[in-house]
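A.B. asks: Provided below are the primary sequence and the corresponding predicted coordinates.
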Amino acid sequence: MTRAWILPSLMVLCGVVAATGPVLRGEAGLAVAYALVFLVLAGVCSPLVFPRSVGEEEARRRSAADGRPVVYWRPGCTYCLRLRLRLGRRAHRLHWVNIWRDPAGAAAVRAVNDGDETVPTVFVAGRPHTNPDPRWVRELL
C-alpha cells in the first residue's frame, strides 16, 4: 500500500523544494504557483484519481453479473492514468482492480501477459486486452 504513495509524496517534496527558492527571494506568487503545480501533479499520480478498487474475485463476480469490463491497474502507471482520464466520468462504470493491493489480481495479469505485470489489462467478457486504446474501451461503455 505504501508504494502507491511514493510518487505523489515525491511530487509534494519536489514542490516544496521548488517553492523554497522563490520564497527566499521574496517571490511569493511564484512560490505558490510552483507549489500548486506540484500538488496537482501529486494528485494526478495518486490512487485518489481512480475509482475505488475491488478485489479480483469480486470484480470478476460483478463483471459476470453486469457484463462490465474489469480493469487491472496500478498507481503511477502512465498508461493507466491515460485510460482513466480519457474515460472521464464513464470510468466508474468499470470494475477496477489495483494489482499492488490484490495479489490475485496481479497473478491474473501475469497469467495473460507472459509473466509480466503489464497494465492496464482490461478483461471484456473474460478475454484480456493489454493496454487497449481508450477510445475502444469508451465505446464498450
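C.D. replies: Yep, that arrived.

A.B. asks: going forward, measure contacts between C-alpha atoms and count neighbours the same way
C.D. replies: Noted.

A.B. asks: need the strands for the chain, in chain order.
C.D. replies: For the chain, the strands defined by DSSP state E cover 70-73, 95-98, 121-124, 127-130.

A.B. asks: okay, the ones you listed in JSON lines with mean neighbour count and distance to Gly29 next?
C.D. replies: Formatted as JSON lines, the strands of the chain follow (neighbours: other Cα atoms under 10 Å; distance: least, Cα to Cα, whole Å):
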{"stretch": "strand 70-73", "mean neighbour count": "28", "distance to Gly29": "37"}
{"stretch": "strand 95-98", "mean neighbour count": "25", "distance to Gly29": "38"}
{"stretch": "strand 121-124", "mean neighbour count": "21", "distance to Gly29": "42"}
{"stretch": "strand 127-130", "mean neighbour count": "15", "distance to Gly29": "44"}
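
A.B. asks: One more to weigh against that first structure:
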Amino acid sequence: MTETIVVYGTAWCGGSRRAKRILETNSISYKWIDIDSDRDARDLVEKINNGFRSVPTILFPDGSKLVEPSDEELAKKLGVPPPASFF
C-alpha cells in the first residue's frame, strides 16, 4: 500500500494531464510516474490492468485504484469539486 497518491501516466495522454491538473489545482500531493520512461512501472500497470497499459492508473493510500477515470470520478474520489466544463 502507498502512503501517497501515485499516478501512473504518460506525457502524451490527455487523461493523465487532466488528472495531474485536478490534483495540482486542489493542492493534493501525489507521485507522478511516467510509464514511457520507467519499465518497471509499465510492467506494474500492465499487471494491475490485466495486460493493458491503461493510463492514468491512480493508486490511493487506502488501497483503492482508479483506471482512466473521468474528471468527475477523480474529483469525487478526492472529495473536491469537479472541474468546470467548457461545454
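C.D. replies: In hand now; what should we look at? Quick caveat, the model's predicted, so the values are computed rather than measured.

A.B. asks: related to what we said a few turns ago, same list, the strands of the first structure, but as JSON lines with distance to Val12 of the first structure please.
C.D. replies: Formatted as JSON lines, the strands of the first structure follow (distance: least, Cα to Cα, whole Å):
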{"stretch": "strand 70-73", "distance to Val12 of the first structure": "23"}
{"stretch": "strand 95-98", "distance to Val12 of the first structure": "23"}
{"stretch": "strand 121-124", "distance to Val12 of the first structure": "29"}
{"stretch": "strand 127-130", "distance to Val12 of the first structure": "31"}
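
A.B. asks: What number of residues are in the vicinity of the counterpart of Ile22 of the second structure in the first structure?
C.D. replies: The equivalent of Ile22 of the second structure in the first structure is Arg86 (alignment by TM-score structural alignment). Counted with other Cα atoms under 10 Å, the neighbours of Arg86 of the first structure add up to 16.

A.B. asks: Now Arg86 of the first structure. Nearest residue, chain neighbours left out?
C.D. replies: Pro134 (6.3 Å; Cα to Cα, 6 or more residues apart in numbering).

A.B. asks: same check, this time on Leu23 of the second structure
C.D. replies: Among residues not flanking Leu23 of the second structure along the chain, Ser29 sits closest, at 7.0 Å (Cα to Cα, 6+ apart).
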